[in-house]
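K.L.:
Predicted model and sequence below, questions to follow.
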Amino acid sequence: MLVFCVIACLVGASLQTENNLDVPNPTSVPDYFQTTYGPFAGATKAGEAPFLAQTNPVLHEPTYVPNAPLVTTLSISGQPRGGNIFALMGTLSPYRANPDGFGVDEYALPPGANITQIHMVHRHGARYPTSGSATAEWAQKLIDSRKNRTVFSGDLAFLNSWDYKLGEAELTARGRQELFDSGVLHFFNYGKLYNAASKIIARTTTMVRMLQSAENFLIGFFGPAWTSNATLEVIVESDGFNNSLAGNKMCENANNDNGATGDEAMDAWRAVYLRNATERFRRQISGSSNLNWTVEDTYNAQTMCSYETVALGYSSFCMLFTWEEWEGFAYMTDLKLYGNYGMGSPVGRSIGLGFVEELIARLERHFPDPPEDSIAFNRTLDEQTSTFPLNQSIYFDFSHDNEMFSMLTALGLTQFGQFLPATHPSPKRALVGSHIVPFAARFVIEVIHAPRPIRATRTRNGRTLDSVYEDRGGETTYVHLLVNQRTVPLGRSIAACGRRDDGWCELGTFIQAQRYNIEKANYEASCFGNYSLPAYGEIRDGAFPRNGTL
């Protein structure tokens, strides 16, 4: 396996922005601390500005647009009381804390216990469709069909004058707000941990939406002068570059789709849950055009609802679908996460492995030292304290939804690894994409120091015990994992952590479990082994089998 240096271009060379303007690159600042858009920023395009005060047909008070402006309270056919389709949009859902939790009680810190360190990984905020996505191509297909005299009627009549107004790959205003608000929230939660006597290093990648997300979060946390408090390390995100925040780029079988077993399941499920909607829409299309409306067209129309809402505030596409069809849409994301980035993929653990290796190093305050066949991070950066500090009390990293789910997979969270059938949603599944990696998702690992061991059971007969501490034992340190502000019970996946009421895990036990998880990833064989795409369901543990056979 080749290990590439992070340096994107020679020091002193100029960087190219998306506007093709030369931006000086100061020779005194290494490239990985440059926050101007460079050659690995990716293609972006600004979308049209929203005009919600004029275009929103839902508002009952025509002169009033609420300060949380997204129109997400639409009445959908079959919608249960209290239901909201924007909780069913999987990884395209606007951020909200997981409303249901992860099946464990949640407790305040016991007296005398202290949070001493946090490790946060944050997804970018709501964005426009990425470069090369099917969304823009589909929009152009519709517009071109009108030139060929296609006429839409019924629920689709708005398409006769509809125009595509979305940009490309960068954050929407909603996305910027999500990250700013999150920065403010994390300051209230953890601001005391910051040591004002020194600057921290936060990490993101070169993609524009990743830079925008990190900067908006840091403004929320520290204020407009955040550069006095933090230095942003910008790691190249591109094929062939080692980057633990974008582990798919350094994993060959993730890049060539040999790990994407979920695609097969998604295709099968899409044909099932959108069959009726596709027939419904076909009856509303006429004219001399040879437009052949397919299930894929229906799926693109459904996807457009979320993209337009987070960009423009309202979308006419949202009400085209029933509640049951939105439930089907949510399940599409779950199949993708499970089959392409989770326990159903041979590279599910490997994509997120670099983060686990770095997490152990940070917890133990040394540079990462995994086995030679499991190096899933950038060695150039991770072997010097200027780019991989070991003494911070707060660590902020910014990544993507799929990669973050793989990080949770690499941490061995088998509770999200239940097999998902491609024929119908599993009703009691723990893997719900909108609960785990919506826009602006975040997970936080708290390190908690306690003066004595904390009882595994904090209540008896429904009442909290007078003392949650054991009678014997010395100082003990715990790990507490929160995903979107809700506790994930580590003992449900890591048996050694025990079945604790609070879902915590003793630090040493947690670290030892992660060392086993590094081995379970079978990194070299999973990422670089010569194998073909396994059938959906053949992989159940997030890695290519060590015996080399499926």
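P.N.:
Perfect, I can see it now.

K.L.:
When you work out contacts or count neighbours from here on, use the C-alpha atoms and nothing else.
P.N.:
Fine.

K.L.:
which residues in the stretch 151-300 of the chain form strands?
P.N.:
Taking DSSP state E, counting those that start in this stretch, the strands of the stretch 151-300 of the chain run over residues 200-205, 230-235, 285-287.

K.L.:
Which positions within the shortest one qualify as buried?
P.N.:
Buried residues in strand 285-287, defined by neighbour count with 16 or more other CA atoms under 10 Å: Ile285.

K.L.:
Tyr128 - how many residues pack around it?
P.N.:
For Tyr128, the tally of surrounding residues (other CA atoms under 10 Å) stands at 25.

K.L.:
thought it was touching Thr172?
P.N.:
Yes. Using CA atoms under 8 Å, Tyr128 makes contact with Thr172 at a distance of 6.5 Å.

K.L.:
Mind listing the shared neighbours of these two?
P.N.:
Each of Ala311 lies in contact with both Tyr128 and Thr172 under the rule CA atoms under 8 Å, 6 or more residues apart in numbering.

K.L.:
dropping in the other structure now:
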Amino acid sequence: MISLTCLAVAAFVGQTVAAPSSLKWRRQSTNETLLTDINVISQYWGQVSPYRDNEDSYFGVDDVGLPDGCQIEQVHSLQRHAQRFPTSSFDDGLNDEHFGAKVYNFTSANPDAAFTGPLAFLNTYQYQMGESYLTNIGAATEFTSGVTFWNRYGRTLYNATVGQLQYNASFANATARPKPVLRTTGQSRIENSQISWALGFFGPSFYETPQPGLDNFANGSLFDVVVIPEGGTENNTLASYDSCFEDDLQSSDLGDLDLLFQYVPLYIGAATARMNAYAPDGFTFTNNDTYAMQSICAYENGYIGMSDFCNLFTEQEWQAFEQTLDIEYYYDYSFGSPTGRAQGLGYQQELLARLTNQYITSSNSSINSSITNNAADFPLGSPFYGKF
């Protein structure tokens, strides 16, 4: 049991994309005016949306925070990654790349033909994005997330002194604290998210006395990391689809299969017609092209912080774009997936084991029991657990 001064509580923090309650009314929008406020547009990008907090009252809870006299004793944080490049999936980066190549090939072969009006930028447009890995803006987001976690939870968990900006590896009596253990998969964008988050939480780049070499960070004296391989068939509660063979056989792309062929055409026809009004002879926008333009808007913002594609759609079209992503992830990973519950079981078992101070010595799920059966990889009683 996790003890508090007056109450047994464990705080669980999940880094998620949240829709503030101020936008709830917008879900019913029928306004056909083009939406140009990027702060609103960016909240319709599904899993690609920047991190943001819900308002305190979002879930209808009037009293939030800790009761007087109580103290947080343990926090569990689970997050994935921040802004990234699109993946190679056919309905994600591959569709975006195909559209970018289509435009570039046309303008190169037809230098006298011109897109007009709001699409004039396509006359010189070149698709510039990489594939799958964390962007620099994503790294900055994770750094900020680490700083925020220190301010919200670290200061309380570690009884921070006046003006203390980051984690201190020593107790007040100068003896060493047990090192926190972070866990991540070996996928590039995930591990880089962990590194950037740790730079914010442990704060070696803003010590009172500067350390240009980030010595404490580089030599491993502040924290340990457990990196679980991803991409093979090993058990991994942070990438449970690797060892869920039934998922590969029947449901891994369940939410993707109908996205471009069934969901997207339901809403995007008017936008496609609007784009074709500005296209030169010989170039025709398809529904998939128009969908790629919405997708590129989101990803370019996560890469360079801006995109000419963003002001081309109505709020209703952005709402529908988000709906396609919600449907995709619901059927790929959530309750719409035949294997969704099974994939989530391992992490829940690990969480319960930490809350009850027990090792896990055998596995009937995605748990890798060679990691959960020892104090080095699976410490018990830690003030916080960070998983990526």
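P.N.:
Now that the structure is in, tell me what you want to look at. Fair warning: this is a prediction, and the values are worked out from it, not measured in the lab.

K.L.:
Quick TM-score on the pair, please.
P.N.:
Here the TM-score for the pair of chains, by TM-score structural alignment, normalised by the length of the second structure, is 0.76; 319 aligned residues with a CA RMSD of 2.4 Å.

K.L.:
Export the strands of the stretch 151-300 of the first structure as a markdown table, with columns for distance to Glu327 of the first structure.
P.N.:
Below are the strands of the stretch 151-300 of the first structure laid out as a markdown table (distance: least, CA to CA, whole Å):
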| stretch | distance to Glu327 of the first structure |
| --- | --- |
| strand 200-205 | 33 |
| strand 230-235 | 37 |
| strand 285-287 | 25 |
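
K.L.:
Mean neighbour count, those: which tops it?
P.N.:
Highest mean neighbour count among the strands of the stretch 151-300 of the first structure (mean count of other CA atoms under 10 Å): strand 200-205, with a mean of 24.

K.L.:
what's the matching range in the second structure for that one?
P.N.:
Taken onto the second structure by TM-score structural alignment, strand 200-205 of the first structure occupies residues 180-185 there.

K.L.:
What are the buried residues along stretch 358-370 of the first structure?
P.N.:
Of the residues in stretch 358-370 of the first structure, 358-363, 366-368, 370 count as buried by neighbour count, 16+ other CA under 10 Å.

K.L.:
would you turn the residues you listed into CSV with distance to Leu88 of the first structure?
P.N.:
Below are those laid out as CSV (distance: CA to CA, whole Å):
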residue, distance to Leu88 of the first structure
Glu358, 33
Leu359, 31
Ile360, 34
Ala361, 37
Arg362, 36
Leu363, 36
His366, 42
Phe367, 41
Pro368, 38
Pro370, 39
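
K.L.:
which one of these sits closest to Gly223 of the first structure?
P.N.:
Using CA to CA, Arg362 comes nearest to Gly223 of the first structure of these, at 26.2 Å.

K.L.:
Could you give the secondary structure assignment for that closest one?
P.N.:
Here Arg362 of the first structure is recorded as helix under DSSP: H, G, I helix; E, B strand; the rest coil.

K.L.:
which residue packs closest to the equivalent of it over in the second structure, ignoring adjacent ones?
P.N.:
Under the alignment (TM-score structural alignment), Arg362 of the first structure pairs with Arg354 in the second structure. Spatial nearest neighbour of Arg354 of the second structure, excluding adjacent residues (CA to CA, 6 or more residues apart in numbering): Leu380 at 5.9 Å.

K.L.:
So that neighbour is in contact with Gln358, correct?
P.N.:
Yes. If you go by CA under 8 Å, Leu380 of the second structure and Gln358 touch, sitting 7.3 Å apart.

K.L.:
Can you tell me the closest non-neighbouring residue to Thr309 of the first structure?
P.N.:
Spatial nearest neighbour of Thr309 of the first structure, excluding adjacent residues (CA to CA, 6+ apart): Ser315 at 5.4 Å.

K.L.:
Against Leu193 of the first structure, how distant is that neighbour?
P.N.:
Separation of Ser315 of the first structure from Leu193 of the first structure (CA to CA, to the nearest Å) stands at 42 Å.

K.L.:
Assign Gln349 of the second structure to helix, strand or coil.
P.N.:
Counting by three-state DSSP, the backbone at Gln349 of the second structure sits in helix.

K.L.:
roughly how far apart are it and Gln71 of the second structure?
P.N.:
According to CA to CA, Gln349 of the second structure stands 25 Å off from Gln71 of the second structure.
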